[in-house]
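> What follows is a protein structure lacking sequence information:
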C-alpha cells in the first residue's frame, strides 16, 4: 500500500477524522496556493517578504554572527523567492558560504540548482531532495562548516503546539553549538484578520481544501462527492489555534479504492490544516525549551510576523 493511501485511510478512520495538509500540493493545489498567497486577505507571505526586502543587510549581519564561513541550509526551500534577497546580500558582502536548499520536490531542487547561480552570480548551490532531518544530516556529512538554517513561511505553525516544540528539539539535536536558525512565525493578532486570511472572499482557500478530496478521488479511486462537504475555518484567539475543516453535509459513506469504506455522520468534521499563531514570549519559550538562545527578533511594520534568530546553546 502506498504511503498516500495509508495515511488517508489512517486519518479518516481516526477520531476525530483528519487529513495531512502536505497532500494539498498537487499541480492544482500548487496553483490554488499561489492564488491564496496573492489574495488581499492573506498577509503572512507579504509580511515576511517585507522583512527580507527591507532588513536584508541586518539579517545577513546577524546570521554571519562573526564567523568567516558557513553553510546556509533552507528547509522547504520552494522557489527561494524570500531567501534570494538574503542570498544576494551575502554574495554582495563577499561572505564565504554555500547554499543548501532542502525540498521534498525533485523538480524544485533541480530548478534551484540550475537557475539560482544564473540569477545570483557567484552563488554556490547544492540541493538536497528529501525529508528535512534526513537531508539535514546529509548536509552535515557533506560539509563540516557551521550551519545556518532557514525555516521560513511560518511552516512551524503547521503543527500542533506540542509537535512544534518536539520539532524544535529535534532540530536542535541535528545541529551543533553556535549554529543558528532563522524561523518564520506568524504572530497572534486581531482574530478578524486571521479568520479572513483563511477564508478569502474569492474562495481560493475553500477550493484548496476541497481539492484534496478531488486528488483522493483521482489518485486513490475514491468517490467523494465534493458538493457534500463544506469548508469551515476557525480561530481561537486565546490558544492561537487556527484550523480548517471540511464538514460533511449529510450522513454518507465514501469508498476509497476497491475495499475501504469510510462512514460520515451529518456535520462530522475532517481536520484539514492547522495554522498556529504565537506570541513573541511563546516563541522565546519554545527556543529555550528546545536548547536554543533567542538572539534577535525581526518584525514587519505591522508587527504581524516574526523572523526569529535562535542560536544553539
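Sure thing, it's come through. Keep in mind it's a predicted model, so treat the numbers as computed, not measured.
> C-alpha only now, for contacts and for neighbours.
OK.
> Go ahead and confirm residue 251 touches residue 266.
Yes: taking contacts as CA atoms under 8 Å, residue 251 lies within contact range of residue 266: 4.4 Å.
> wait, isn't residue 45 in contact with residue 153?
Yes: using CA under 8 Å, residue 45 makes contact with residue 153 at a distance of 6.7 Å.
> Show me which of those two is the more surrounded one.
Ranked by neighbour count (other CA atoms under 10 Å), residue 45 and residue 153 place residue 153 first, with 23 against 17.
> Could you look up the SS state of that one?
Three-state assignment for residue 153 (DSSP: H, G, I helix; E, B strand; the rest coil): coil.
> Please look at it and residue 184 and confirm they touch.
Yes: if you go by CA under 8 Å, residue 153 and residue 184 touch, sitting 5.5 Å apart.
> Mind listing the shared neighbours of these two?
residue 48 (CA atoms under 8 Å, 6 or more residues apart in numbering).
> count of neighbours near residue 217?
Neighbours of residue 217 (other CA under 10 Å): 18.
> another structure for you, compare them:
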C-alpha cells in the first residue's frame, strides 16, 4: 500500500492479518519457551500497549542512562555527523526502527540547517508510529521528502536495495544491536552490508562496557518500573492467551556478567506452582525459585564493535561518544 501527501510517502510492506496468526505465533513461542529446560520467554513480546508505556517511563528514570547518553552525544556531534553524511552529495537517510525518531530529529534539523541534499526514510514495524512520524515531520519540515516504510527489517532492507538507488546512510540507533545475541548481531550487521554499496555509510548505536553497578541499576531501578515491565509479559499472556499466571507469585531478577558483557533478566517463580494456558490447552509446572529467562542485553567495547563491523564488511570511519563514555554511535563505511 502506498499513501502520498505533498512530500511524504508511506509504503506499507507489513503482513496483513486478522490478528489470529499473530496470536497463534505468540502462543507457539510461549509454549515452546515454557517447555524448555531452562524455561524462557521472548523479549519481542514485551511491547504491547502497556509494555510500551512502561518502557517510556523506564527511559525517563534517573538510572536509565542509555537514552540520555545517546541523545547528548548526537546533540554534541550532530554538526560533524551531518557533514560526514553529506560528504558524497545527495543521500537517503535510512532510519531502522525509527519509532518516534526523537534522536534522529536532531540530525534532521542539523541537515536542514546546513542545507544538505537528502531525503529521510524511516522504517519501523509499527504502521501507527510511521503514520504519526510522517504527520509530525510534514508539520515540522514541510519541504523534507519523507518515505516511511512499514516493514520488518529483512523485508525493509530488500525494498531499500531495490528502490533506492542513490547513496545511503543507514542509522541503527539506540542499543538495539545489544538485543541480539553476539552471533545474531553480527549476522544482522552483515545483512545490512549486503543491501548496501561500497561507500554507503552505517551509523551503529552501541551501549559500551562500563561500571557493572551502573549497568545493573539501569535494568533494576529502585522504583520498580523495570520489574513491572518484565512482569507485564505474564499479564499479556494472561490477557491474550488465556493464561492464569499469578503475578504476585513471580519476581523480577536481573544480573550483569562483566566477563561476557551481557545483562540478563529473569522472572523467578517464588513457589512451586502450575500455570494453565487456554490457547495451548496445556499446563506448565514451575518449581520453587525456578527462573524464566526473558531478555539479554549485550554491551560492547569499542574494539569488539569495530571487529563486528569489520567482519561484516565495513570499515570504521570514526566513533562519537558522550561526555562520560557510556555510549557510542560508530560510523562505518561499506567496503
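Looks like it arrived, so ask away. Because the structure is predicted, anything quoted here is derived from the model rather than measured.
> The first structure: strands as residue ranges?
Taking DSSP state E, the strands of the first structure run over residues 17-18, 69-75, 96-103, 128-129, 147-151, 180-186, 229-236, 241-248, 252-256, 260-264, 269-274, 292-299, 305-312.
> Contacts only, for residue 16 of the first structure.
Neighbouring residues of residue 16 of the first structure by CA under 8 Å, 6+ apart: 269-271.
> Now check it against the second structure: what is it aligned to?
Here residue 16 of the first structure is matched to residue 38 in the second structure, going by TM-score structural alignment.
> for the second structure, what spans make up the helices?
20-35, 49-59, 65-85, 104-113, 127-140, 153-163, 182-194, 212-218, 225-241, 302-312 (DSSP state H).
> and the closest residue to residue 282 of the second structure other than its chain neighbours, what does it touch?
Nearest residue to residue 282 of the second structure, sequence neighbours excluded (CA to CA, 6 or more residues apart in numbering): residue 276, at 5.8 Å. Residues near residue 276 of the second structure by CA under 8 Å, 6+ apart: 243-245, 282-284.
> and the gap between residue 276 of the second structure and residue 8 of the second structure?
Using CA to CA, to the nearest Å, we find residue 276 of the second structure at a distance of 47 Å from residue 8 of the second structure.
> And for residue 144 of the second structure?
8 Å.
> what's the overlap in contacts for the two?
Common neighbours of residue 144 of the second structure and residue 8 (criterion: CA under 8 Å, 6+ apart): residue 138.
> Name the residue in these two with the higher neighbour count.
With neighbours defined as other CA under 10 Å, residue 144 of the second structure and residue 8 compare such that residue 8 has more, 22 against 18.
> just checking, that one touches residue 149?
No: assessed by CA under 8 Å, residue 8 of the second structure is found out of contact with residue 149, at 10.9 Å.
> aligned partner of residue 128 of the first structure in the second structure?
Residue pairing (TM-score structural alignment): residue 128 of the first structure is matched to residue 149 of the second structure.
> Which residues are in contact with its match?
Applying CA under 8 Å, 6+ apart, the residues near residue 149 of the second structure are 10-13, 121-124, 130, 156.
> Filter those down to the ones also in contact in the first structure.
Contacts conserved in the first structure for the contacts of residue 149 of the second structure, counting by both residues aligned by TM-score structural alignment, their matches' CA atoms under 8 Å: 121-124, 130, 156.
> ok, of the residues you listed, which come out buried?
Buried subset of those (neighbour count, 16 or more other CA atoms under 10 Å): 121-124, 130, 156.
> what do we get in the second structure for residue 238 of the first structure?
By TM-score structural alignment, residue 238 of the first structure lines up with residue 259.
> What spatial separation is found between that match and residue 240 of the second structure?
In terms of CA to CA, residue 259 of the second structure sits 38 Å off from residue 240 of the second structure.
> now residue 321 of the second structure
Following CA to CA, the distance that separates residue 321 of the second structure from residue 240 of the second structure is 42 Å.
> Ok, residue 98 of the second structure next?
Relative to residue 240 of the second structure, and taking CA to CA, residue 98 of the second structure is found at 27 Å.
> For those two, indicate the residue with more neighbours.
Between residue 98 of the second structure and residue 240, counted using other CA under 10 Å, residue 98 has the larger neighbour count: 25 against 14.
> quick one: contacts for that one?
104, 122-124.
> Out of the residues you listed, which two sit at the greatest distance?
Farthest-apart pair in the contacts of residue 98 of the second structure is 104 and 124; separation 13.6 Å (CA to CA).
> Leaving aside the residues adjacent along the chain, what's closest to the counterpart of residue 156 of the first structure in the second structure?
Residue pairing (TM-score structural alignment): residue 156 of the first structure is matched to residue 177 of the second structure. With CA to CA, 6+ apart as the criterion, residue 177 of the second structure has its nearest non-adjacent residue at 6.0 Å, and that residue is residue 185.
> wouldn't the one you found be in contact with residue 176 here?
No: contact between residue 185 of the second structure and residue 176 fails when scored by CA under 8 Å: they sit 9.4 Å apart.
> Run a quick neighbour tally on the spatially closest residue to residue 23 of the first structure that is not a sequence neighbour.
Once flanking residues are discounted, residue 23 of the first structure sits nearest to residue 212: 6.9 Å by CA to CA, 6+ apart. If you count neighbours by other CA under 10 Å, residue 212 of the first structure ends up with 23.
> do residue 181 of the second structure as well
Count around residue 181 of the second structure with other CA under 10 Å applied: 14.
> residue contacts, it?
Applying CA under 8 Å, 6+ apart, the residues near residue 181 of the second structure are 296, 298.
> For it, give its distance to residue 105 of the second structure.
From residue 181 of the second structure to residue 105 of the second structure the distance is 29 Å (CA to CA).
> Kindly provide the distance from the residue nearest to residue 23 of the first structure to residue 15 of the first structure.
With CA to CA as the criterion, residue 212 of the first structure and residue 15 of the first structure are 19 Å apart.
> Tell me which residue of the second structure lines up with residue 107 of the first structure.
Match for residue 107 of the first structure (TM-score structural alignment): residue 128.
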